[in-house]
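Visitor: Got a predicted model here, sequence first, then my questions.
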Amino acid sequence: MPSLTLLNPADHRRVPWKNGGGVTTELAVEPTAGPTAGPSSDGRFLWRVSIADVVEPGPFSAFPGYDRLIAVVEGDGMRLSVDGAPPVERRRLDPAFAFPGEAKVWCEPTAGPIRDVNLMLDRASATGALTLLAGPAADRAAGDVVLFHALAGTVTVIPDGADALPVPEGHSLLLRDGAARVEVPDGAEAVCAAVRRR
């Protein structure tokens, strides 16, 4: 049976980066011990969706054994150098960029501070997708867990077999074991993170 949980900004937790270079805001996380929308511990997690502010060039923290997807949601953009390869540039609301968590990654904002959204997945236990939507737009997502987050404006999530639910700016809707359509009106923006257990 699908379950729905609305998360407001008070449910988010700000945690320091592993390398001490900044702060991440966790929107939702599931420790390997079991499902929760609460904060992560020092242990491993099955998946995590978070938003981070990057104000200056620097390295990413290493997350061995994880797959990462990242996308810019505020600011101009960033360049990522992964394991010494030529830099890859991502602008605001470009498709998510995937890379292994154990890679050595150098990030450089292209024109001032940025904010990015991250989906991290325990490679042995989960796969997933990270989609950004700028209105007017609509999409459909399904998975063991789907997180819909309203970046700007209010978006509407319509779970299969349930009433439409408004998700205000800065809030998230966590859907477990189900599918839903998300509608993003003109001027609004949203993130959709879908996770499937292996």
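Guide: That came through fine. Residues are numbered from 1 along each chain as shown.

Visitor: make it CA atoms for all contacts and neighbour counts henceforth
Guide: Fine.

Visitor: And the longest strand belonging to the chain, how far out from the chain middle?
Guide: For the chain, the strand that runs over the most residues, judged by DSSP state E, is strand 137-152. In this view, strand 137-152 has its centroid 10 Å away from the chain centroid, taken as C-alpha atoms, centre = their mean, to the nearest Å.

Visitor: Could you do stretch 103-119 as well?
Guide: Between the centre of stretch 103-119 and the centre of its chain there are 14 Å (C-alpha atoms, centre = their mean).

Visitor: For the longest strand of the chain, which helices and strands make contact with it?
Guide: Applying 3 or more C-alpha pairs under 8 Å, 6 or more residues apart in numbering; DSSP states H and E, one finds that strand 137-152 contacts strand 172-184, strand 189-197.

Visitor: the inter-axis angle of the shortest one versus strand 172-184?
Guide: Same thing as strand 189-197. In terms of direction (axes from the mean of the first three to the mean of the last three C-alpha atoms, to 10 degrees), strand 189-197 departs from strand 172-184 by 120 degrees.

Visitor: also this one, for the comparison:
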Amino acid sequence: MLDPSRVEPSPWNNGAGSTRELAAETDPDGQTLWRISIASLDHDAPFSVFPGMDRLFVALGPLRLTVDGATSAMTAGEQARFAGEAAVAISLDEPTTALNVMTRRGRYRAEVTLRDADEVAPDGVDATVRLGNRHADVRLGRQTEETR
């Protein structure tokens, strides 16, 4: 169980916000293979760029997400996938948070399922993130040549 309240926030790479890194794995060369984090979103901001990563973004409150010039209004629980190299920004009417799962392109693929906290986690979950009265179950599928 990953509990964001037990992790101190750190600044985004671009300094435009903060995140709580909950779990991550790197390869022997120090390259990130996957990372699970919770972003505090309290003002309109561009996202940091993560070359070679794929991002699964889960809005935990209402916001507008712009990816490479295309804007989508999102509500709590909605998900978006985009490349770490994409030009991404959020705009807000009120502060909120978001779950981010980043995976090294071609090595892993993430899936996230939200459920009520009192429901039992399904089998095959790699990590569960505590989100108050909800939990996010994260699956990190290792990709092979056949699944890419």
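Guide: Nice, I can see it. Nothing here was measured: the structure is a model prediction, and the numbers come from that model.

Visitor: Next secondary structure after the longest strand of structure 1?
Guide: strand 155-159 (DSSP states H and E).

Visitor: start and end residues in structure 2 for that next one, please.
Guide: Using TM-score structural alignment, none of the residues of structure 2 align to strand 155-159 of structure 1.

Visitor: So which residue is dead centre in structure 2?
Guide: residue 100 (0.7 Å; C-alpha atoms, centre = their mean).

Visitor: ok so, going back, now render the helices and strands packed on strand 137-152 of structure 1 as CSV, adding distance to residue 129 of structure 1 and mean neighbour count.
Guide: Conversion of these to CSV gives the following (distance: least, C-alpha to C-alpha, whole Å; neighbours: other C-alpha atoms under 10 Å):
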stretch, distance to residue 129 of structure 1, mean neighbour count
strand 172-184, 14, 21
strand 189-197, 5, 23
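
Visitor: So for residue 58 of structure 1, which of these sits nearest?
Guide: Among those, the nearest to residue 58 of structure 1 by C-alpha to C-alpha is strand 189-197 (24.9 Å).

Visitor: tell me the contacts of residue 110 of structure 2?
Guide: 56, 101-103, 138-141 (C-alpha atoms under 8 Å, 6 or more residues apart in numbering).

Visitor: Also residue 51 of structure 2?
Guide: 83-85.

Visitor: The helices and strands packed on strand 137-152 of structure 1: which one's closest to residue 114 of structure 1?
Guide: With C-alpha to C-alpha as the measure, strand 189-197 is the member of these nearest residue 114 of structure 1 (16.1 Å).

Visitor: Relative to structure 2, which residues correspond to that closest one?
Guide: With TM-score structural alignment as the criterion, strand 189-197 of structure 1 aligns to 134-142.

Visitor: Pull the distance from that stretch to the chain's centre.
Guide: Offset of stretch 134-142 of structure 2 from its chain centre (C-alpha atoms, centre = their mean): 10 Å.

Visitor: For it, give me the average deviation versus structure 1.
Guide: Taken against structure 1, stretch 134-142 of structure 2 registers an average deviation of 0.9 Å after superposition, with mean C-alpha distance after the TM-score superposition for structure 1.

Visitor: Which residue ranges of structure 2 form strands?
Guide: Counting by DSSP E, the strands of structure 2 are 10-11, 18-26, 32-41, 45-46, 53-59, 63-67, 70-74, 79-83, 88-91, 96-104, 108-116, 127-131, 134-142.

Visitor: Excluding sequence neighbours, find me the nearest residue to residue 100 of structure 1.
Guide: Spatial nearest neighbour of residue 100 of structure 1, chain neighbours left out: residue 67 (4.8 Å); criterion: C-alpha to C-alpha, 6 or more residues apart in numbering.

Visitor: Same check on residue 2 of structure 2?
Guide: Residue nearest to residue 2 of structure 2 in three dimensions, not counting chain neighbours: residue 129, with 4.6 Å by C-alpha to C-alpha, 6+ apart.
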